[in-house]
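S.K.: Kindly return the folded structure for what I paste below:
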Amino acid sequence: MRPTGSGGGAEPGSAPSPAPLSLLRRVVFGVAAGLVFVVLLGLGTWQVQRRTWKLDLIARVDARVHAPAVPAPGPAEWPRIGPDDAYRHVWLSGTFLHDRETLVQAVTERGGGFWVLTPLRRPDGSLVLVNRGFVPGANRDPATRQAGLVAGETRVTGLLRLTEPGGAFLRANDPKDGRWYSRDVAAIAAARGLTDVAPYFVDADATPNPGGLPVGGLTVIAFPNSHLVYALTWYGMALMLAGAVFYILRGGLAKDWVSKGREPFGG
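M.R.: Alright, predicted model coming up:
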């Protein structure tokens, strides 16, 4: 007869006990979870910082838009034009070169059509592209809006905009065929044979043009600001991870393993 005592041998047919790695597994799991927790907290904090930066940007742009109009930068200032100049409220005067206008495809609150970009020659001889506003497709031909082709000295007030090189999403500008999807100042100037052109353009305000076209004042100023949602998401994931780790290391799974006759984590 085989002894029935409580000696150390395993019963025939019983599964061997897992290797005693409980402490090692706990340490490895805890370190890995801790690293992920730190990364999630870092991502949440980064989004909080991005939100602060975005709110400051919105405030600065709003201040520029609603400030009194100042003269548009001249040639001496062009090398210093940068992001901090975007949406400055400016004015300029000169004579439009209507025979050099460029149509850029646009989708606005008025539907699809074109922006009319026309060079304005200033008294010093320099040129500034002015986005005079929107025209529907039926009025792309200047002959259909003859009254709006203002002659002689004129004054324009609007917002300074930075050039938009290349084109739009998945749609590259095609100067050769006259297809424009973005207001790329340098490319438009080259295609129209213009020199001494400002590195920016100006969106004209809503002052009505003779005949009603083009329609100005349609500049859309929008800065997506979902950083708070992203921050709460990352922080929430970090909190859930912390709860899961606590549950695994101190609670539920340990009970499940014990109920199956095994030590938790292979101990």
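S.K.: contacts and neighbour counts: CA atoms only from here.
M.R.: Fine.
S.K.: so which strand or helix has F29?
M.R.: Secondary structure from DSSP states H and E places F29 in helix 22-66.
S.K.: and the next element down the chain from that helix?
M.R.: Once the chain leaves helix 22-66, the next helix or strand it forms, by DSSP H and E, is strand 70-71.
S.K.: Which of the residues in stretch 119-133 are classified as buried?
M.R.: Neighbour counts over stretch 119-133 (16 or more other CA atoms under 10 Å) mark 119-122, 126-133 as buried.
S.K.: what's the farthest-apart pair in those?
M.R.: Farthest pair in those (CA to CA) is S126 and G133. Separation: 21.3 Å.
S.K.: Give the burial count for G44, as a bare number.
M.R.: If you count neighbours by other CA atoms under 10 Å, G44 ends up with 24.
S.K.: for the one 10 residues further on, same thing?
M.R.: The local packing of K54 (other CA under 10 Å) involves 17 other residues.
S.K.: got the contact list for it?
M.R.: Counting by CA atoms under 8 Å, 6 or more residues apart in numbering, K54 makes contact with 223, 225.
S.K.: what do you get if the cut-off is 6 Å, keeping everything else the same?
M.R.: With CA atoms under 6 Å, 6 or more residues apart in numbering as the criterion, no residue contacts K54.
S.K.: one more to line up against the first:
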Amino acid sequence: MADPHVTLPPDGESPRSPHGRGPSHTALPDADTGGGRRPAVLICMAVVAVLLFVGFSALGTWQVQRRAWKLDLIARVEQRVHAPAQPAPGPQRWPAMTADSDEYRHVSLTGRYDYGKETLTQASTELGSGYWVITPLLRDDGTTVLINRGFVPGDQRGGIEHPEAAARDGVTVTGLLRISEPGGGFLRHNDPAGNRWYSRDVQAIAAARGLSDTAPYFVDAQAPAVNANAQAARGAAPDTWPRAGMTVIAFHNSHLVYAITWYALALMVAGAAFYTVREERRRQRTRRP
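M.R.: This is a model prediction of the structure:
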């Protein structure tokens, strides 16, 4: 049954509404809006851009601060290494010792070597792979300090020298204080039961060798001074092992590169945001009649 309120037009004409206001279909918005983005999308993009810019800038600033700390550390270590040797820290200082305040300090100490409890730990040096020779030094106050007497190649471990005088009469050792290296090396753990050592872990070595009152650090012995006449007298004499004075002091310092990278990323985000805003304004101008 036909709607009594709708007047059917002649063929070919559009039906009109009952109030005579033109065709009864609903007008659809123009699909061509000039390609502009919705405000919600622009707001989300702005928030993400701000967060990224702030985050990258903060990381860059943090790397600048880390670089300043690292340069200060290097300067302090250089000062310690070249300072006159001081007595090695005694038991009263042990609890307060840290790597930042004490590592690479130039120290000296006197005692008697206990060769019977010597330990070889794996080493990789400019002379190749081999072992560090770690020998306990028994001090007159009853404490023990582990001394890294130097490097020996793997095929020369049977030729390690053990001067009797250093065990009988005592010896004064001068070198660099080092902090214990617990655990082991990269992907390899120390195995005290199998006598396989991949790091200079003072506590573990002391426990395995039955040493008491052992300092929480070890000392890298420095190479003895040899004058020109003594060197000439030795001539082509065979190398003696262990070889002391092979401590490598190097700090990884790439903080400036990291800082530049983070700041560059922050600038890229800012540039992308500027480009997006400019393009959006251009689209808005294009849409205007």
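S.K.: what's the helix holding F29 of the first structure aligned against in the second structure?
M.R.: Counting by TM-score structural alignment, helix 22-66 of the first structure pairs with residues 38-82 of the second structure.
S.K.: Would you mark the buried spots in stretch 35-42 of the second structure?
M.R.: By 16+ other CA under 10 Å, the buried positions in stretch 35-42 of the second structure come out as G36.
S.K.: residue in the second structure matching L159 of the first structure?
M.R.: Using TM-score structural alignment, L159 of the first structure sits opposite L176 in the second structure.
S.K.: In three-state terms, how would its match be classified?
M.R.: strand (DSSP: H, G, I helix; E, B strand; the rest coil).
S.K.: contacting residues for it?
M.R.: 104-106, 219-220.
S.K.: Which helix or strand contains I188 of the first structure?
M.R.: Per DSSP H and E: helix 185-191 holds I188 of the first structure.
S.K.: Superposed on the second structure, what's the mean shift for that helix?
M.R.: Here the mean offset of helix 185-191 of the first structure against the second structure after fitting is 0.4 Å, by mean CA distance after the TM-score superposition for the first structure.
S.K.: which bit of the second structure covers that helix?
M.R.: Taken onto the second structure by TM-score structural alignment, helix 185-191 of the first structure occupies residues 202-208 there.
S.K.: Now which residue in the second structure aligns to A222 of the first structure?
M.R.: For A222 of the first structure, the aligned residue in the second structure is A250 (criterion: TM-score structural alignment).
S.K.: swap that for F114 of the first structure, please
M.R.: Correspondence of F114 of the first structure to the second structure, assessed by TM-score structural alignment: Y131.
S.K.: check which helix or strand covers its match.
M.R.: Going by DSSP H and E, Y131 of the second structure is in strand 128-138.
S.K.: Run the angle between that strand and helix 202-209 for me.
M.R.: 70 degrees (axes from the mean of the first three to the mean of the last three CA atoms, to 10 degrees).
S.K.: Buried residues, strand 128-138 of the second structure. List them.
M.R.: Applying 16+ other CA under 10 Å to strand 128-138 of the second structure flags 130-138 as buried.
S.K.: What of stretch 149-166 of the first structure?
M.R.: Within stretch 149-166 of the first structure, the residues scored as buried using 16+ other CA under 10 Å are 149, 156-166.
S.K.: same question, stretch 45-63 of the first structure
M.R.: 45-48, 50-51, 54, 58, 61.
S.K.: Ok, stretch 206-215 of the second structure next?
M.R.: Within stretch 206-215 of the second structure, the residues scored as buried using 16+ other CA under 10 Å are 206, 211, 214-215.
S.K.: tally of neighbours for N173 of the first structure?
M.R.: Applying other CA under 10 Å, I find that N173 of the first structure has 21 neighbouring residues.
S.K.: In this structure it contacts G167, no?
M.R.: Yes - at 4.8 Å, N173 of the first structure and G167 qualify as touching, with contact defined as CA atoms under 6 Å.
S.K.: all helices in the second structure, in order from the N-terminus.
M.R.: Using DSSP state H, the helices found in the second structure span residues 39-82, 99-102, 164-168, 202-209, 228-234, 255-287.
S.K.: Out of these, flag the one nearest T119 of the second structure.
M.R.: Minimum separation from T119 of the second structure across the helices of the second structure (CA to CA) falls at helix 202-209, 7.6 Å.
S.K.: got a list of contacts for the closest one?
M.R.: The contact list for helix 202-209 of the second structure (CA under 6 Å, 6+ apart) reads 117, 180.
S.K.: So for the aligned residue in the second structure for A86 of the first structure, what's the nearest residue that isn't a sequence neighbour?
M.R.: Structural alignment (TM-score structural alignment) places A86 of the first structure against E103 in the second structure. Spatially, and ignoring its direct neighbours in sequence, E103 of the second structure is nearest to R178 (5.2 Å; CA to CA, 6 or more residues apart in numbering).
S.K.: Show the contacting residues for the one you found.
M.R.: Applying CA under 6 Å, 6+ apart, the residues near R178 of the second structure are 103-104, 217-219.
S.K.: Most neighbours among the contacts of L176 of the second structure, which one?
M.R.: Result: V219 is most packed of the contacts of L176 of the second structure (other CA under 10 Å), 27 neighbours.
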